[in-house]
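# below are the sequence and a predicted model for it; my questions follow.
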Amino acid sequence: MRISVIGCGYLGAVHAASMAKLGHDVVAVDVDPGKIERLAAGEAPFFEPGLPEILTEALASGRIRFTTDMAEVADATVHFLAVGTPQGPTGAADLTYVDAAVASLVPHLSADAYVVGKSTVPVGTAARLAGEVEAAVPGATLVWNPEFLREGFAVQDTISPDRLVYGVPAGEQGERATAVLDEVYASALAEGTPRLVVDLPTAELVKVSANAFLATKISFINAMAEIAEVVGADVTALADAIGHDARIGRKFLNAGLGFGGGCLPKDIRAFQARASELGVPDSLAFLADVDAINLRRRDHVVTLAQELLGGDVAGKRVAVLGLAFKPNSDDVRDSPSLDIAGRLEGLGAHVAAYDPEAVVTARRVRPELDYTETAADALRGAELVLVLTEWNEFRELDASEVAGLVASPVVVDGRNCLDRDAWTAAGFTYRGMGR
């Protein structure tokens, strides 16, 4: 199929390259000439495993092209909206980019075109945009097809998703839209991917509801970590025990620094704001506590660092391992790790920071930190070690070798990802989260 993707950020770039990988003819558009130039040269503007390979393959095949000219999408049948919806000053989602993308796209739509929203938007947005599209181009159809990408697995999640959700109009128009999306996702459907066809507001709610649930689950186990630390229990063993209950499950029950990134924090705040606009603020009032618990874990690590350094971090060398909000990513948006590093630096610590992929992105946000090229450089002479992102490189550190580098063998395992017995055997004072 002839497909356009509007927006070449994280979502759009991955989606465009993946659609080309599946054999579609793709034109991807963005207003940022620098981003387009890099993508057209086969250079991914962010770290995502597998993206450089499928991008190179798509460019070599001729099935993808990148442009800043919206007019080049005119021959496409399906147009994916993949622009950002950042958090506004009130917590509500800022729809500036979505509205601008639709306004720029409409003059180039044909009467048989399908506009497919993938951005995470407040419920009710799709119905409004559908009215605008149909009024401007009679016959054109807007549908909503939320994305469920996990950073670090985004290519896999696009090509072989765990489910497909189509939000379509009622009646024959919706049936035609469903058939078109079935053609777009023919490969995934052939593999048995579940497909759910719903109305527009349900499709909009699916993504934010999923993120709200995951955020709640993470904050729940972190609340249990707070209790465990007071009574001397082990929250990891607790999570294993309750995770055997099929109604609960073990995934996302890992106590640590909490969630960050460009989705969960933003989405739960925007969801609360939308509930207030709809006149049902109490329905999502609990998300304020979810958010507060999450942010408290960062405070806890700062306090723990002060305690382990004798009450004052000023002048002390602290090694921070991990800056991205999660492993296999260079994304530092609302990163708990980078936030903690910045706070400690602000308290007078000398923070030596290292991440396998996120040094460049972190430096843009926190230029004051001392960034190192290797983990060993960060560790050398450290009076406290903080492991704040669970990269495999850090999981696999030899505690005895680390002991030979640091000035003082004290480690905070902010993600409960280290072998506690191995580190204590190497002479370290070990502190985990809720352990």
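The structure has been received and is ready for your questions.
# can we go C-alpha only for contacts and neighbour counts from here?
Noted.
# can you get me a residue count around the closest residue to Asn222 other than its chain neighbours?
Of all residues not flanking Asn222 in the chain, Ala255 sits nearest, at 5.0 Å (C-alpha to C-alpha, 6 or more residues apart in numbering). By the criterion of other C-alpha atoms under 10 Å, Ala255 has 26 neighbours.
# could you do Glu396 as well?
11.
# contacting residues around the closest residue to it other than its chain neighbours?
Nearest residue to Glu396, sequence neighbours excluded (C-alpha to C-alpha, 6+ apart): Leu418, at 8.0 Å. Going by C-alpha atoms under 8 Å, 6 or more residues apart in numbering, Leu418 touches Phe394, Arg395, Glu396.
# one more to weigh against that first structure:
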Amino acid sequence: MAHRLTVIGTGYLGATHAACMADLGFEVIGLDIDQRKIDQLSAGHLPFYEPGLEPVLRRNLENGRLRFTTSYEELAEFGDVHFVCVGTPQKLGEYAADLTFVDEAVDALAPLLRRPCLVVGKSTVPVGTAGRLAERIARQAPAAGDAVLAWNPEFLREGFAVQDTLHPDRIVIGVPGEQGAAEHAEKVLRAIYAPMLAEGTPFIVADYPTSELVKVSANAFLATKISFINAMAEVCEAAHADVTKLSEALSYDDRIGGKFLGAGLGFGGGCLPKDIRAFMARAGELGADQALTFLREVDEINIRRRIRMVDLARHQLGGSFIDRTVGVLGAAFKPNSDDIRDSPALDVAASIRGQGATVTVYDPQAMENARRAHPDLTFGGSALEAAKDAHVVLLLTEWAEFRDMDPFELGAVVAEKNIVDGRNALDPERWRAAGWSYRALGRPQAP
């Protein structure tokens, strides 16, 4: 008999996991305490943008394998395996992760667990959290030792979430120290992920702390790689070198590789910034703070890129934003997403607006979120509308439609042909040939 699955939390991770597990053939219930979100998902609409996910959601609502609820009682009665997919944001005014939603989810579920089941944490948490939650479940669940906790970190990339869920590059599970419970957790998760294992996906079984460290370690490494090439961009600017050529040359070294080696405005979003900060905070609590002091510089390099972008734009305007119009292309922290959390693009736009410019922003998907977060900014309905009468245009999110823009068409609507490429996404020669003054992070000015 197939396991029946539940997913607690229907944000980006939870909604994706619920829909994809249903697509694998499981019966799935997703839970959220936000009735508006439940109503939206039950109607087949996502509360966020993710390419390819909405058809999966609708298909499984229609075939009856997927439904949504706000009832923990319904969840506990239905499910054999409960995936916890709630958010762990950064605490206000601190580096540490806020585990309120994780604790509340476990406290709501555990007292209702009256029969054998597996609780599987997927949220990104500080190391040590799983052990604490396992004790909490054992203490509160009527099923006691028959309610087992495992940890199964997620590795989703926004824009590729369906692919990463159904065809992951690895599956990691953290299991309890008791042999029987560990064997049970591994057996259940191997059964759930059988289609992926049949494709040859590596399956790594570890203890709780190791499994918790995998996601934050991966994010810390990627953030370090991004900040490394952006630090090299700083040196390139000082030396009149070209960071894009430097990056290309480094990428052919198979010890380094080309992924995450594109210099530009730096990283943002809901994962990398808050995860590396929470990692530093937790290391400090464990007395290992010196091991991660380098991440502070990684974070600072990332923030400096935003400041440098503002400086380049100001330089293009002769030293002042006062009474100038700036067109901003991009609001999401990355393309193929509507996520504006810690968005470098919006950070730059707001900073320039604060220095006296009229700023008009356009993004293919993130406009609604950006308007709510920054009502002080002006928004255009297209790239041409955002650039209309602009004295400088900034490319801050590398959407394909921005990379493919016609410099002559854009040039026809601006006040001055100044462009600053914050993502090194454009061909400088093509834009300069069209009469534009082109600047980019880490690249030399035209002779």
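Nice, thanks for sending it over. Small disclaimer: the values here were computed from a predicted structure and weren't measured.
# after superposition, what is the TM-score?
TM-score of the superposed chains, computed with TM-score structural alignment, normalised by the length of structure 1, equals 0.99; 435 aligned residues with a C-alpha RMSD of 0.8 Å.
# structure 1: strands as residue ranges?
Here structure 1 has its strands, by DSSP state E, at 2-6, 25-29, 64-67, 78-81, 114-117, 141-144, 164-167, 195-198, 317-321, 350-354, 370-371, 384-387, 410-413, 429-432.
# could you dump those to JSON lines with distance to Leu189 of structure 1 and mean neighbour count?
What follows is the strands of structure 1, written out as JSON lines (distance: least, C-alpha to C-alpha, whole Å; neighbours: other C-alpha atoms under 10 Å):
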{"stretch": "strand 2-6", "distance to Leu189 of structure 1": "18", "mean neighbour count": "26"}
{"stretch": "strand 25-29", "distance to Leu189 of structure 1": "19", "mean neighbour count": "26"}
{"stretch": "strand 64-67", "distance to Leu189 of structure 1": "23", "mean neighbour count": "23"}
{"stretch": "strand 78-81", "distance to Leu189 of structure 1": "18", "mean neighbour count": "24"}
{"stretch": "strand 114-117", "distance to Leu189 of structure 1": "18", "mean neighbour count": "25"}
{"stretch": "strand 141-144", "distance to Leu189 of structure 1": "18", "mean neighbour count": "26"}
{"stretch": "strand 164-167", "distance to Leu189 of structure 1": "9", "mean neighbour count": "24"}
{"stretch": "strand 195-198", "distance to Leu189 of structure 1": "8", "mean neighbour count": "16"}
{"stretch": "strand 317-321", "distance to Leu189 of structure 1": "41", "mean neighbour count": "28"}
{"stretch": "strand 350-354", "distance to Leu189 of structure 1": "42", "mean neighbour count": "25"}
{"stretch": "strand 370-371", "distance to Leu189 of structure 1": "45", "mean neighbour count": "18"}
{"stretch": "strand 384-387", "distance to Leu189 of structure 1": "41", "mean neighbour count": "24"}
{"stretch": "strand 410-413", "distance to Leu189 of structure 1": "42", "mean neighbour count": "23"}
{"stretch": "strand 429-432", "distance to Leu189 of structure 1": "43", "mean neighbour count": "19"}
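# redo those strands as JSON lines? Include distance to Leu39 of structure 1.
Shown next, in JSON lines, are those (distance: least, C-alpha to C-alpha, whole Å):
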{"stretch": "strand 2-6", "distance to Leu39 of structure 1": "13"}
{"stretch": "strand 25-29", "distance to Leu39 of structure 1": "10"}
{"stretch": "strand 64-67", "distance to Leu39 of structure 1": "7"}
{"stretch": "strand 78-81", "distance to Leu39 of structure 1": "18"}
{"stretch": "strand 114-117", "distance to Leu39 of structure 1": "22"}
{"stretch": "strand 141-144", "distance to Leu39 of structure 1": "26"}
{"stretch": "strand 164-167", "distance to Leu39 of structure 1": "27"}
{"stretch": "strand 195-198", "distance to Leu39 of structure 1": "31"}
{"stretch": "strand 317-321", "distance to Leu39 of structure 1": "30"}
{"stretch": "strand 350-354", "distance to Leu39 of structure 1": "27"}
{"stretch": "strand 370-371", "distance to Leu39 of structure 1": "27"}
{"stretch": "strand 384-387", "distance to Leu39 of structure 1": "33"}
{"stretch": "strand 410-413", "distance to Leu39 of structure 1": "37"}
{"stretch": "strand 429-432", "distance to Leu39 of structure 1": "41"}
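# those strands: which one's closest to Glu134 of structure 1?
Shortest separation from Glu134 of structure 1 across these is recorded for strand 141-144, at 6.6 Å, computed as C-alpha to C-alpha.
# in structure 2, what residues pair with that closest one?
Using TM-score structural alignment, the residues of structure 2 aligned to strand 141-144 of structure 1 are 148-151.
# how close does that stretch sit to structure 1?
Its matched residues in structure 1 lie on average 0.4 Å from stretch 148-151 of structure 2 after superposition (mean C-alpha distance after the TM-score superposition for structure 1).
# next: stretch 216-236 of structure 2.
Looks like 0.2 Å for stretch 216-236 of structure 2 (mean C-alpha distance after the TM-score superposition for structure 1).
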